[in-house]
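[1] coords please:
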Amino acid sequence: MKTETTSKWNGAGVALACGALILLFSLGIRHGFGLFLQPISIEQGWGRETFAFSIALQNLVWGMAQPFAGMLADRFGAKVMIMTGGVLYALGLWLMSVVAGETMFVLGAGVLIGLGLAGTTMPVIFGAISKLVAPEQRSMAMGITMSVGSFGQFALLPLTLGAIGFLEWDGALVALAGCALLMVPLALGIRRPDAPKSGAALPDTTTVRDALSGAFGNRDFWLLSLGFFACGFQVVFIAVHLPAFLADEGVDVSVATVVLALIGLVNILGSYLAGLWGGRMRKPMLLSWIYLARGALIAGFVLMPVTAVSAYIFGALMGLFWLSTVPLTNGTVASVWGVKHMSMLGGIVFFAHQLGSFAGGWMGGWLYDRTGNYDMAWGVAIGLSVLAAALNWPISERPEGKVA
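    Model prediction:
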């Protein structure tokens, strides 16, 4: 057994490294979009809702396309989907830089980048890696991959801010488009699993229809999905609107950049620990505690006077819980429904996350334009934490049907 596990890790090493770097670019670029809200809106004479709607639509398109991207990746391999996603991602960033009217901006920032993200993020990457490692190593593999992706959120933020200052915001978007294209050659390192050797366990013969029927008929699948809605709302609302919120409170924009970078840096540890503990403890229970911790942290941040120091503390602590939900949620999908259709099923769960992302990104701007502050949006984020904790707690990890 030890030899088999080691062999699977060695065989997955290149795929894990390339997948982690793909997440580094995909998530790192996206994490800095909030830095463009004010300069683009001011120069174009738009309200904040236009930019917020574009990012919200991006998350909605991403979520709607994710199950189909996952289904194609499960069927034909992740390599083609990642390469296609990288090209669409770069094209969307370039179209954002042109700003040929609001409609074209929304097409680039919302539709093209949303499709690009569907091919280059967690459900596709995790689905490919999970097929290459032993079951007892899956949670750890996802945690490691997510940790490297989180480093991108830390490393690319100051580079993005520097590019905006040196190249202006449109030149910075072109530079980021070049970074997105790097995901195309990295996709070559994502291989498909070897065919089972003679005498090995028979492969999972579950069809797409069987997988969908089993998941949709399971209460826990819906609880997991609804809980993930809260995660999407919170992370996108904070990533997009925190710089503007801090500016409204009289805090310099450079502080927001450091805060978002801190979130990405500390999330390296948070994602790793989530992957580590997810292999030892009940993952839905860990998800409940993460959501409760998020809610308490947000409440403390907005109820206390907002300063640079309090913002730094908020960023460092939020990083522990930022994307630590991702390996635990995808790990639960793998544990219960297996890995053959994991990219598809994980994509469906992720669609709920992206519905929340749409709500968080768009509602933040909508509520601000109508009330002049973010108080109501912060309140919704806190309430969703409590709801998500309650939804995840009763979820069982008992395998359903055949588990690879």
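[2] use CA for all of it now, contacts and neighbours both
    OK.
[3] Spit out the contact partners of Gly365.
    Gly365 sits next to 48-49, 52-53, 241 when contact means C-alpha atoms under 8 Å, 6 or more residues apart in numbering.
[4] Take those residues and keep only those in helices.
    Counting by DSSP state H, the members of the contacts of Gly365 that fall within helices are 48-49, 52-53, 241.
[5] Which element, helix or strand, includes the residue nearest to Arg48 when sequence neighbours are not counted?
    For Arg48, the nearest residue in space outside its immediate sequence neighbours is Gly365; the separation is 5.8 Å by C-alpha to C-alpha, 6 or more residues apart in numbering. Using DSSP states H and E, Gly365 sits in helix 342-371.
[6] and the helix or strand just after that helix, what other elements does it pack with?
    Counting by DSSP H and E, the next helix or strand C-terminal to helix 342-371 is helix 375-392. Based on contacts counted as 3 or more C-alpha pairs under 8 Å, 6 or more residues apart in numbering; DSSP states H and E, the elements that helix 375-392 packs against are helix 219-248, helix 283-303, helix 342-371.
[7] and Gln137, which of these is closest to it?
    Go through the helices and strands packed on helix 375-392 one by one with C-alpha to C-alpha and the one that ends up closest to Gln137 is helix 283-303, at 14.2 Å.
[8] For Ile382, the count of nearby residues, please.
    With neighbours defined by other C-alpha atoms under 10 Å, the count for Ile382 comes to 20.
[9] doesn't Ala296 make contact with it?
    Yes: counting by C-alpha atoms under 8 Å, a contact exists between Ile382 and Ala296, whose distance comes to 7.5 Å.
[10] got a list of contacts for the helix or strand harbouring Ala118?
    Taking DSSP H and E as the criterion, the element that holds Ala118 is helix 113-120. The set of residues external to helix 113-120 that reach it, using C-alpha under 8 Å, 6+ apart, is 22-23, 26, 57-63, 65-66, 69-70, 81-93, 124, 183.
[11] tell me the secondary structure for Val251?
    Taking DSSP: H, G, I helix; E, B strand; the rest coil as the rule, one finds Val251 in the coil state.
[12] Tell me how far it lies from Cys179.
    30 Å (C-alpha to C-alpha, to the nearest Å).
[13] and Gly383, how many neighbours?
    Burial of Gly383, expressed as a neighbour count using other C-alpha under 10 Å, amounts to 14.
[14] which non-adjacent residue is nearest it?
    For Gly383, ignoring the flanking residues on the chain, the nearest one in space by C-alpha to C-alpha, 6+ apart is Gly295 at 7.4 Å.
[15] same question, Gly85
    If you skip the residues right next to it in sequence, Gly85 has Gly116 as its closest partner in space, 3.8 Å away by C-alpha to C-alpha, 6+ apart.
[16] Give me the neighbour count for that neighbour.
    A total of 30 residues lie near Gly116 under the criterion other C-alpha under 10 Å.
[17] next up, for comparison:
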Amino acid sequence: MPQATQVAERSSRRYQPNVPLIILSGCIIGALSFGPRATLGLFLTPMSSEFGWGRDVFAFALALQNLMWGVAQPFAGMMADKFGTGRTLVLGAAIYATGLFLMSMSDTPLLLQVSAGVLVGLGVAFTSFSLVLAAFARSVQPKYHGIAFGIGTAASSFGQFLFAPLGLGLIDNFGWSNALVYMAALVILVPLFAYFLRGQSAAAKTGGSVDPQNTMTLSQALALAFKTRDYILLIFGFFVCGFHVAFITVHMPTFIVDQGFSVSLGAWALALIGLFNIIGCMFSGVLGSRVPKQYLLSVIYLARAIAITLYISLPISEASTLIFAATMGVLWLSTVPPTSGLVAIMFGPRFMATLFGIVFLFHQIGSFLGVWLGGVLYEKSGNYDAIWWLGIALGIFAAIVHWPIREQSASKSALVRAPA
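    A predicted model of the protein is given here:
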């Protein structure tokens, strides 16, 4: 008996995760994954001008990208839960880089939709920060989840801050086509760091010791999730997040040009969003461990609605644009730490990649509509007014639906008792 105990202890030590290395590697992956796709709005003007496309053509391709990202995210989560995060990230990096490379040769709307839309969307799904956060959840003690999620999300934001001026510089110096090739080469670096996120923690493999959530099968976890009112409300709210961030990422650089400013202001606005998002994510991660996460989310979405209203209602200038970008940066992905934290609280870490992936699917449905409607309504009206006001209304809606969410574990009794 003592010998068996010693073997078990040695096995436990052998598979003990190296948490600092996991966090560092996950942060680098988040930056490399999020950075290139966050700059693709800079390619709208040069590609549309060269091939004579309307804005709706490019917008549809990137809308399709967001939709594919969302549809594939639950499957990426299932693959990470079953086969390990590292293998999933390697597959995603290969698809992602291929999509960017083919986008560099896209001279027809169909090829643009396949490359920038389908392949980049799939690649981002299989390398996204949601997989990184799930790996953090399996390796970091629950009391530090908020901080770890904030760090991981902030690293993704740093990717946007880094790649926005980098992408503009590559376009100006080498042309839009070569710029995409260089970004594809950077994405290929992901597998080097994915190695350190391979596998799962011992607790995730064995199902833990006392947490009843860890004894569930995937089908039971899915059934529980869709019988949990709070999870459904979280899905509705995250839909709005996707609508906001995707519309602004893709269309704001061109919107700024429409106001008579240079494209460089648009690039720096995106970079400023990424920079201040680092602050917002870190602050949200820390604050989410001290105040109810659902109330924090309500405040964030209401603040977004107020910021957009002020920006489009007051005279637009370089200063107001940069102030708006900084404000939205603080509010940008600060929704992710409390949202992912609520999923972890409700269902535990075992199937978090899958369950957060489903929440993220609806985020990306919102992203699809934000990007696509932005292009369609612009072509119909010649301006972005309608889509801005729709974003304001959705921000208020999200603030309302998050308020009644409860920060507590979902009960297994929900499997046999439908909510009233």
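[18] about what we covered before: what residue of structure 2 matches up with the residue nearest to Gly85 of structure 1?
    Per TM-score structural alignment, the equivalent position to Gly116 of structure 1 in structure 2 is Gly123.
[19] just Ala377 of structure 1 next, same as before
    With TM-score structural alignment as the criterion, Ala377 of structure 1 lines up with Ile387 in structure 2.
[20] And Gly162 of structure 1, by the same measure?
    Using TM-score structural alignment as the criterion, the counterpart of Gly162 of structure 1 in structure 2 is Gly169.
[21] what's the helix or strand for its match?
    Gly169 of structure 2 is part of helix 145-187 when elements are defined by DSSP H and E.
[22] residues contacting the match of Ala377 of structure 1?
    Residues counted as contacts of Ile387 of structure 2 (C-alpha under 8 Å, 6+ apart) are 370, 373-374, 377.
[23] Ile273 of structure 2 too?
    Taking C-alpha under 8 Å, 6+ apart, we find Ile273 of structure 2 in contact with 160-161, 325-330, 332.
[24] Quick check: closest non-adjacent residue to it.
    Once chain neighbours are set aside, the closest to Ile273 of structure 2 by C-alpha to C-alpha, 6+ apart is Gly329, at 3.8 Å.
[25] so which strand or helix has the counterpart of the one you found in structure 1?
    Matched by TM-score structural alignment, Gly329 of structure 2 corresponds to Gly319 in structure 1. Element membership for Gly319 of structure 1, per DSSP H and E: helix 308-321.
[26] do the same with Lys227 of structure 2
    If you go by DSSP H and E, Lys227 of structure 2 is not part of any helix or strand.
[27] What lines up with it in structure 1?
    Aligning on TM-score structural alignment places Lys227 of structure 2 opposite Gly217 in structure 1.
[28] I'd like to know how many residues surround its match.
    Residues near Gly217 of structure 1, counting by other C-alpha under 10 Å, number 11.
[29] what do you get for Glu407 of structure 2?
    16.
[30] now do Thr206 of structure 2
    Tallying neighbours of Thr206 of structure 2 according to other C-alpha under 10 Å, which is how burial is gauged here, yields 12.
[31] tell me the contacts of it?
    By C-alpha under 8 Å, 6+ apart, no residues touch Thr206 of structure 2.
[32] Relative to Met183 of structure 2, how far out is it?
    Shown here: Thr206 of structure 2 relative to Met183 of structure 2, a distance of 39 Å by C-alpha to C-alpha.
[33] And Asn173 of structure 2, by the same measure?
    Asn173 of structure 2 sits 14 Å away from Met183 of structure 2, going by C-alpha to C-alpha.
[34] out of these two, which sits in the busier spot?
    Taking other C-alpha under 10 Å, Asn173 of structure 2 and Met183 do not tie; Met183 has more neighbours (21 against 11).
[35] didn't that one look like it was pressed against Ala38?
    No: here Met183 of structure 2 does not reach Ala38: they are 11.7 Å apart, not a contact under C-alpha under 8 Å.
[36] just to revisit the earlier point, residue in structure 2 matching the residue nearest to Arg48 of structure 1?
    Aligned partner of Gly365 of structure 1 by TM-score structural alignment: Gly375.
[37] what sits against the residue nearest the centre of structure 2?
    Closest residue to the average C-alpha location of structure 2: Phe129 at 6.1 Å, with C-alpha atoms, centre = their mean. With contacts taken as C-alpha under 8 Å, 6+ apart, Phe129 of structure 2 has the following neighbours: 26, 29-30, 33-34, 152-153, 156.
[38] circling back to that earlier point, what is the helix holding Gly319 of structure 1 packed up against?
    helix 253-278, helix 283-303.
[39] what do you get if the cut-off is 6 Å, keeping everything else the same?
    Packed against helix 308-321 of structure 1, as judged by 3 or more C-alpha pairs under 6 Å, 6 or more residues apart in numbering; DSSP states H and E, are the following elements: helix 253-278.
[40] corresponding residues in structure 2 for the helix it packs on?
    Per the alignment by TM-score structural alignment, helix 253-278 of structure 1 matches residues 263-288 in structure 2.
[41] Columns distance to Gln200 of structure 2 and neighbour count on top of the contacts of Phe129 of structure 2, output as TSV?
    What follows is those, written out as TSV (distance: C-alpha to C-alpha, whole Å; neighbours: other C-alpha atoms under 10 Å):
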residue	distance to Gln200 of structure 2	neighbour count
Gly26	14	29
Ile29	17	29
Gly30	18	27
Ser33	21	29
Phe34	23	23
Gly152	17	32
Thr153	20	31
Ser156	22	29
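[42] Trace Ala246 of structure 2 over to structure 1, please.
    Match for Ala246 of structure 2 (TM-score structural alignment): Val236.
[43] Relative to Lys79 of structure 1, how far out is that match?
    As defined by C-alpha to C-alpha, Val236 of structure 1 lies at a distance of 27 Å from Lys79 of structure 1.
[44] same deal with Asn392 of structure 1?
    Going from Asn392 of structure 1 to Lys79 of structure 1 by C-alpha to C-alpha gives 32 Å.
[45] do Trp378 of structure 1 as well
    For Trp378 of structure 1 relative to Lys79 of structure 1 (C-alpha to C-alpha), the value is 39 Å.
[46] Likewise for Trp337 of structure 1?
    According to C-alpha to C-alpha, Trp337 of structure 1 and Lys79 of structure 1 sit 23 Å apart.
[47] what about the residue mapped onto Ile190 of structure 1 from structure 2, neighbour count?
    Ile190 of structure 1 is assigned Leu197 in structure 2 as its aligned equivalent, the criterion being TM-score structural alignment. Around Leu197 of structure 2 there are 28 other residues, counting by other C-alpha under 10 Å.
[48] go on, Gln3 of structure 2?
    The burial count assigned to Gln3 of structure 2 is 8, neighbours taken as other C-alpha under 10 Å.
[49] Good, we can wrap up now.
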